[in-house]
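Participant: Attaching a predicted model along with its sequence, questions to come.
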Amino acid sequence: MTAKQLPIQRVLIVGSPGAGKSTLAKKLATRTGLPLIHLDELYWNPGWIKVEPAVWQQRLAEALAAERWILDGNFSTTLRERALRADLVVFLMPPRLLCLWRAFWRERLNLRPHARQDGAKWPSRALLLDIWQFPPQAQQQRQELTQLPNLKVVVLRSDAEIGAWLAQQSIATDHNT
C-alpha cells in the first residue's frame, strides 16, 4: 500500500437472501479484523419483532458513525445512506435458484430458528419475492452507487468469484495509517 492509498475501513455486503452475505462477512471480518455488524441485529428485537422506526434509525446511525465496520444486510431503503459512509460495496449476485436452494436448506436445517415468527411456514411469500426480485433491484442500485465519489463497487456472481476475491484482499485495518 502506498502512503497516499487509504485502507478500506467500511464495507457493505448486500445480496439476495441465500446469497452468502453473512458467510462472506464473517470470513472478511476474520481476515481483516474489521468489526462485523449484521443489520438484522439492529432492525429486529429478539423473537424477530421489528424495532420502532426511531430505534432502527438510531441504531443504524450509531453503527455508521464508527470508523471501521463491515455491515451485512440489504435494507434497500437505507442503502444510499450506508453507501455514502462506506469505502466498498460488495454485491453478491449468485443465481436465483442457488439462493432459493440455500434459503430452503437454511430453514430445513433450522439454522436460524429465531427467524420464525409465530410459527410462520417456509417458504414465505416475502422471502421468495425478495430472492426473485433482488437481481433487477440490485442492477438499479449498482448503477446509482457507481455515481458516488470514492466508493468502490464489486459484483461477485459465484462462490468461486467470492473465494478468489477474498483471497486477493489485502485490506489494511490499521486505522493509524
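Facilitator: That came through fine. Numbers count the residues shown, from 1 in each chain.

Participant: going forward, measure contacts and count neighbours with C-alpha atoms only.
Facilitator: Will do.

Participant: count of residues packed around the closest residue to residue 106 other than its chain neighbours?
Facilitator: Of all residues not flanking residue 106 in the chain, residue 112 sits nearest, at 7.0 Å (C-alpha to C-alpha, 6 or more residues apart in numbering). Using other C-alpha atoms under 10 Å, residue 112 is surrounded by 10 other residues.

Participant: what do you get for residue 32?
Facilitator: Neighbourhood size, residue 32 [other C-alpha under 10 Å]: 18.

Participant: what's the answer for residue 58, then?
Facilitator: 13.

Participant: separation between it and residue 67?
Facilitator: Using C-alpha to C-alpha, to the nearest Å, we find residue 58 at a distance of 17 Å from residue 67.

Participant: Do a quick rundown of the strands in the protein.
Facilitator: Along the chain, the stretches classed as strands by DSSP state E are 10-15, 36-38, 44-45, 49-50, 69-72, 88-92, 152-156.

Participant: dropping in the other structure now:
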Amino acid sequence: MERVTIVGPSGSGKSTLAKRLGKRFGLLVFHMDQLFFDPGWIEKSKEALLEETKQILDENEHWVIEGNYGKTLPSRLSKSTNVFFLDYPRRIYTYRVLKRLVQTYGKVREDMAPGCPERIDLPFLKYVWDFKTRRRDKLLKLVQSELPSNCKLVIFKHPKECERYLENEINVYSN
C-alpha cells in the first residue's frame, strides 16, 4: 500500500483506519477535516481546500488521506493505489458518532483542525443520519467513475470485514 484514500460516513472509522494503516505501512496520514476547517469551525474556500490537497499530493509519495470532500476526490483518486469505502449500516456509524460526541464533547480530537472542539450540532447529526439515503450512492458513483484502472477499490459492509481484510493484508506484507 502506497497511496490510500478512505471514504465513508462520519463515525464509520475512517480516521482510525487511516492511523492504523499509516502506522503499519509507514504512510503519512492526512485528515480532510483538518484541511477543511480553520479554528472556530470556519470552512475554508473550495479553492483553498483544493490547493492544500494538491500540495499534499505533489509533495508526498506515500500517504493515507481520509475523508469524503467530493471536490478533492478526483485528484486524490487519480493518485491512489488503494481505496477503502466504509459502507457500514446506519446503526453502526450513527451509534459511533453519538458515542464520540459524549466521549469527546468540548475537546479537539486529533483528527480535527485546531480550534474545532467537538460539539452537538443538529445539522451535522442530520447529515450523519441522511448519509445512507442522500449521499452514499453519489459518493460511490464518484469513486467508481474516477478510479484509475491500477487502483484497488475495496468496499466494506461491516467493521468485521475490514478487520479481517487488514489482518490478511498485514500478514501478506509481513511475509
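Facilitator: Nice, thanks for sending it over. In this text the structure is predicted, and so the values were computed from the model without any measurement.

Participant: picking up where we left off before, check the gap between the residue nearest to residue 106 of structure 1 and residue 63 of structure 1 for me.
Facilitator: Using C-alpha to C-alpha, residue 112 of structure 1 is found at 23 Å from residue 63 of structure 1.

Participant: for residue 21 of structure 1, same thing?
Facilitator: Separation of residue 21 of structure 1 from residue 63 of structure 1 (C-alpha to C-alpha) stands at 18 Å.

Participant: Between these two, which is the more surrounded one?
Facilitator: More crowded of residue 21 of structure 1 and residue 63, by other C-alpha under 10 Å: residue 21, with 22 against 18.

Participant: Which helix runs longest in structure 1?
Facilitator: Using DSSP state H, we find that the single longest helix of structure 1 is helix 125-145.

Participant: Okay, angle between it and strand 10-15 too, please.
Facilitator: Interaxial angle, helix 125-145 of structure 1 versus strand 10-15 (axes from the mean of the first three to the mean of the last three C-alpha atoms, to 10 degrees): 130 degrees.

Participant: Next, the mean deviation of helix 125-145 of structure 1 compared to structure 2.
Facilitator: In this overlay with structure 2, the average offset of helix 125-145 of structure 1 from its partner residues is 3.5 Å by mean C-alpha distance after the TM-score superposition for structure 1.

Participant: and that helix, which residues are buried?
Facilitator: For helix 125-145 of structure 1, burial by neighbour count (16 or more other C-alpha atoms under 10 Å) applies to 127, 128, 131, 132, 134, 135, 138, 142, 145.

Participant: If you count contacts, what does that helix end up packed against?
Facilitator: Other helices and strands packing on helix 125-145 of structure 1, by 3 or more C-alpha pairs under 8 Å, 6 or more residues apart in numbering; DSSP states H and E, are helix 96-108.

Participant: Quick one: the residues in structure 2 that the helix it packs on pairs up with.
Facilitator: Using TM-score structural alignment, the residues of structure 2 aligned to helix 96-108 of structure 1 are 90-102.

Participant: Show me what counts as buried in that stretch.
Facilitator: Neighbour-count burial for stretch 90-102 of structure 2, counted by 16+ other C-alpha under 10 Å, picks out 90, 93, 94, 96, 97, 101.

Participant: State the separation between it and the centre of the chain it belongs to.
Facilitator: When distances are taken as C-alpha atoms, centre = their mean, to the nearest Å, stretch 90-102 of structure 2 is centred 16 Å away from the chain's centroid.

Participant: Residue 118 of structure 1: which of the strands of structure 1 is closest?
Facilitator: Between residue 118 of structure 1 and the strands of structure 1, the shortest separation by C-alpha to C-alpha is 10.3 Å, and it involves strand 49-50.

Participant: can you list contacts of the closest one?
Facilitator: Contact with strand 49-50 of structure 1 is made by 43, 44, 117, as judged by C-alpha atoms under 8 Å, 6 or more residues apart in numbering.

Participant: Kindly name the residues of structure 2 that line up with it.
Facilitator: Alignment note (TM-score structural alignment): strand 49-50 of structure 1 is matched to residues 42-43 of structure 2.

Participant: Give me the mean distance between that stretch and structure 1.
Facilitator: Here stretch 42-43 of structure 2, set against structure 1 after superposition, deviates by a mean of 1.8 Å using mean C-alpha distance after the TM-score superposition for structure 1.

Participant: Lovely, talk soon.
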